[in-house]
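# Give me a 3D structure for the following:
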Amino acid sequence: MVGVVLATPYGEGGGAVVVGSRQRPGGRSGRAGRVRLALGVVSGVVAVALCAVLVDRFVLRAEWWQVRHTVTGEPVAPQSGVGPPPGPLTASWEQPTRMHHGPVAGYDSVAYDVAQGQVVTASGRGLEVRDARTGAGRWSYRRSGWTLLGWSATRSRLIAYFERDGRRDDRLLVGFDALSGGLLWRREGDRPAAASRTTLRWPAGSGVVLTTDEGRRELTGRSAESGAEVWRRRLPAGCRLFEGAGRPSDARETLAALALDCPGRSRLLAVDPASGRIRWSRPLGSAESPEVAMLDGVTLASDGTALRAFDQHGTQFGVWEGDGVCGDAVCPSVLAAGRLVVVFRPEGARQGTARMEARDVPSGRVAWRRDVPAYAALAQAGGRVYALRPRLSEVLLPAGIDIVSADGGTTTTAPAPIAVDPDLPGVRPWMAAAGGLLYVAVAEAPPRPEGSARLIAFRGGPAGTGPAELGGVAEADWPDACALLEKPDLAAVRLDSYATGPTRASVGRVHLPHPVSCTYEPQRKARGGSRPGQDGTPGDGAPHEDDARPGASPSPGAPQPTPGPSGTRFGHGPSTAKPDGDRDGGGSDDRERGAGERDAAEAEPVVRGLTVSIRWVADGPATASRLLDSLQATQAQVRQRRDIGGDEAYEIGPTAGTIALRVGRFIVVVDASNPPGAAARVAHYVALRLR
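The predicted structure follows:
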């Protein structure tokens, strides 16, 4: 028998005590040993499980390391319900927000709201709340390892919905005081009712936020104050909420509208948020998920077959039929002076055009309608309707703001010193007006490739000496686009014989006196004589941008064969356009080019597709610089050029064929499709002419 010697205090005999083990001969344990072994194994398993639970709860799920939460105690006053007056606009403040490409596809947009003197920015990264007047930060909330997939607001409460990255069954609702950002409650497991991929918002009203079950066949109203259940309602048999749709729901304080996926075709369900009582239910025209928008007392639904308008009782008072009436988004619309003003695309409308229509509510009588540009967004305040047009004019750079009277549709136009590309992903153009400010959110390409959204708050700017349609700049300050290049400049790119195609522009009632764009096409000498455009003679042009056709009338602004100051010469490598000579003036220009550049030009192709466009004349260099920066921010591929000679220049696109240039308060774009480097050379000559 194997023994274990234990050291003990000496007894009377002064010896040690030897104690034998209970192991039986042959190495077998007794019953007590097996019990102790089993208990030890169970204890180890329990300890490991307990450690895992504790680590998950107090480390992995701990708020102290994964939450970044700031609050404020500063008061904020509500804003008045007015926007800026008609006239030029200037930026008051702006804020970019980077896109968050989380693990859930489609929920990478950025959404905004203006309420109670605050601007709320919601993105996958979390919530950011700013002072609507100054743009100063008030409070924010983010969770590391989690993505915000929805948010809601009612009264002075704001609720956010998060999912853990990689584990969609880990869900969390978080309630906040909307003014201070203070945490009110957290609840795990629930999911929002019909959250929108476009706005990230889901319905709430009357102090209640709407949630749903796993199968999306049940609605639950929870208190926005505490998260406690207020009511529960089963959806109609066979129907369930749409999930992951563009905009399947919307709400106001006293009414929530939700699209239902039902057998045969979808339905629109209107619910009282306070009690869960169904106010009305209406079938739609297809089985697709509709785009739902709600105004005060008016609900709009676009389902791919028509746009339908319902009053607060569910009575349809307007319908605009057509599968493309709203495109792939809900039609821009506002409610002003008791009228629904909506912008839609009538059948057969030209690209870039739309129709604006005002209908009385609830009679549905058409008060007025007229053709308009394809407005990207609408907002209303103080009886005025603000409409965002992506381009002030077809050939001009800045966006435009039309201020429309809801009474009769009369319109005034002013430029917005930003560039807008409504096709960029991440945020659909959005507008709101309050406190004398106009808020505009647009998408940007940088930081590439993620992209971002930019929110700009505009206020009324100085009137200037010119018309409001030109931002206060006088018409006479606009140069002639066909006079920016002279005969020596064109000869340097082998355009000794050319035809010009000038294009004019108008904004509202203002017609610019000179062409804003000039296209140069090479011509060959005819046998036995000459043709228009030969030897620098101007070709045909177009009198107006709306009916511009080369060949309509003689150009009044073609370059004349008079010598001008020479520019720095460029090398001929692809996309290089690096200066390698000295600037000279007067009559030496022709001699230099005749001896040097003409010899080199004989070996290179004639420039083709050359267009020089004056895209904008701002009231000052700072405004022009902001506008050019906004232009490059809408482009997927941009390279800054420091060798052109202007104040700022960018090479736009995958090739070197387009140069956007700023010289002082002038913004010019040069396009030359061939040969490589020609656009940079021509832009250099243009920069010298504008100095």
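# Only C-alpha atoms from now on, for both contacts and neighbour counts.
Fine.
# did I read that right, Leu149 in a strand?
Yes: if the criterion is DSSP: H, G, I helix; E, B strand; the rest coil, then Leu149 is within a strand.
# another one to check against the first:
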Amino acid sequence: MVGSGQGPGGRSGPAGRVRVVLGLVSGAVAVVLCTVLTDRFVLHAEWWQVRHTVTADPVAPQSEIGPPPGPLTASWERATAMHHGPVAGYDSVAYDVAQGQVVAASGRGLEVRDARTGAGRWSYRRSGWTLLGWASTRSRLIAYFERDGHRGERMLAGFDALSGGLLWRRDGDRPAAASRTTLRFPAGSGVVLTTDEERRTLTGRSVATGSRLWERRLPGGCRLFEGAAHPADALEALAALALDCPGRSRLLAVDPATGRVRWNRLLGSAESPEVSMLDGVVLVSDGTALRAFGRDGAQIGAWEGDTVCGDESCPGVLAGGRLVVVFHPEGERDGATRMEAVDVASGRVEWGRDVPAYAALARAGNRIYALRPRLAEPLLPAGVDIVDAGSGAATTAPAPFAVDPDLPGVRPWMAAAGGLLYVAYAEAPPRPEGRARLVALRGGAAGTGPAGLGGVPEGDWPDACDLLKGPDLAAARLDSYVVTPGRTSVGAVRLPHAVSCTYEPPKPKPPGGRGGGRGSDTPDADEPEDNATGSPSSASGAPGGRSGTPSPRGSGAEQEPVVRGLTVSVRWVAPDARTAARLLDALQATQAQARQRRDIGADEAYEIGPTAGTIALRVGRLIVVVDANRPPGAAARIASAIARRV
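Down below sits the predicted model:
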């Protein structure tokens, strides 16, 4: 007879209840165990969420030289997509050049390339995690990650900068004063700076092991800024950190190796300043002034004004014992920009001159490279000024790309090493996320023309007012118009012909005034004589400049509206068609909306903007832009006419 734990009437006995309890306990333990194992070996497992490549290939450091004055050409280039992670404001891309390598840091992770060739060396990224900070010192590189949707889960990881090998990882730490625009946080002398949850302490950790070396409490009532544009910076021997203190912010300088406070300075406002370290000289802009401090905390110079740096930091470099800065002088006209060189030892201004609004500076030896967002208005390419740090004398060269400094994602950046000039800037596509592009430039062919025009002779540039003829204008119902030519110069080179030409119907004459009937090219009395020319169509000899071309005002047909706001601009003449094609592609890459047009008849054409009012076209090595406010489709018809004639 087999025993049963079931009592009379089908009721469970004590043994049955024990088995049920044990079964429930076992099930609960199994669930907990599965959860723990799943979390450890699946959700947090390195084998699936980490993509890590390393290298054993050697790389040699680069000399501290950039390309010589003259035309520039691209040696190599790479694009990095923006990463729009869960933490707002940290979707930028940042770069650095050191030890023969280029580091690209974005929310996706780290990508390290050979600085000479652009070939990949090593990379690190974590699926489901976002990189929110990075630092470098000596031959080590440190990255800070937060898990998407779980900001409390954070991790620091240390790498060998040359091979990419993982040295250590620590959970829970957070970087000290990470920059929102460059994602950098301070490190130096083999020590990386971290902070606590309240941002009231500084901790120095070894970049070789991650172990704590020192800890220091910040001054009473002060804490580190969080989420600021650029609240700290460091080089090997000094770290400067902005402190959010009662009343006004402060600037604290510490020795990264020991944590010893080197100096502490009160700033001019309570807002977060922008801090830049230039080989021992600290630049800080706090909304009231731009100030420069030496290694010992002594103030080297100050440039007053609440708009002295505009909306961003003032570019600056240290070259030959001189601090060279670019700023907006207080009290001068809007947009005025000046470059000054200050002797670091004496604080004396050695030279200064008015300059364009440079977007970035870089130094190599005694030579300063300054990035112009535009070579000149209304020309297409960006420009690079090569400035002598001793005298301020400069030469200008076009860059083979277009820059829009207002695009989000990467602040324009430059570095020079190994005979190359590295430039990073933002692009709009792939839309809507955008991307950053890094271009390594080297010296290009000199050509037969001036360096400021890329070696193209001035005589190769056509007159913008000759690109449209009488029949073209009559077809647009512009058989009576006023022409306004626009001219420009690049450095000391003044182009001999107009680079833009604006066509407008003449203003109506008051009763009793001089008539300006059809075909009239007489400007209004208040128009400057230099800005009005005869209609190019007047040479045709036909009434209205139609030269036998049927008028769009056919008998009985509804009249088309007159084209308004028509401007034709010669944006660039390149040395060859390949260079021009690259530049046109760079133009459309900076546009939030650009559509290729294959019906214009040019080698290439793009419709730019939300409407069809702007057409950029390339014919051979010539790039032309047509703007027509209305009617719809007018810009495309005029662009087609230019393509046929050119």
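# any chance you could map the helices in the second structure?
Counting by DSSP state H, the segments of the second structure that form helices are 14-38, 46-49, 470-475, 577-589, 634-645.
# Which one of those helices lies nearest to Ala270 of the second structure?
Ala270 of the second structure lies closest, by C-alpha to C-alpha, to one member of the helices of the second structure: helix 577-589, at 38.8 Å.
# Pull out the buried positions in that closest one.
Ala577, Thr579, Ala580, Ala581, Leu583, Leu584, Ala586, Leu587, Gln588, Ala589 (16 or more other C-alpha atoms under 10 Å).
# Tell me which residue of the first structure lines up with the first one.
Just to be clear, that refers to Ala577 of the second structure. With TM-score structural alignment as the criterion, the equivalent of Ala577 of the second structure in the first structure is Pro621.
# again with the last one
Using TM-score structural alignment to pair residues, one finds that Ala589 of the second structure aligns to Ala633 in the first structure.
# try Cys222 of the second structure
In the first structure, Cys222 of the second structure lines up with Cys239, judged by TM-score structural alignment.
# burial count for the residue nearest to its match when sequence neighbours are not counted?
Of all residues not flanking Cys239 of the first structure in the chain, Cys262 sits nearest, at 4.3 Å (C-alpha to C-alpha, 6 or more residues apart in numbering). Counted by other C-alpha atoms under 10 Å, the residues lying close to Cys262 of the first structure total 18.
# Please apply the same query to Pro561 of the first structure.
Residues contacting Pro561 of the first structure under the criterion other C-alpha under 10 Å number 12.
# Quick check: it touching Lys487?
Yes: with contact taken as C-alpha atoms under 8 Å, Pro561 of the first structure and Lys487 are classed as touching, separated by 5.0 Å.
# shared neighbours of those two, which are they?
Both Pro561 of the first structure and Lys487 are contacted by Gly536, under the criterion C-alpha atoms under 8 Å, 6 or more residues apart in numbering.
# if we can go back for a sec, run through the residues that contact the residue opposite the residue nearest to Cys239 of the first structure in the second structure once aligned.
Under the alignment (TM-score structural alignment), Cys262 of the first structure pairs with Cys245 in the second structure. Cys245 of the second structure makes contacts with Gly221, Cys222, Arg223, Ala270, as judged by C-alpha under 8 Å, 6+ apart.
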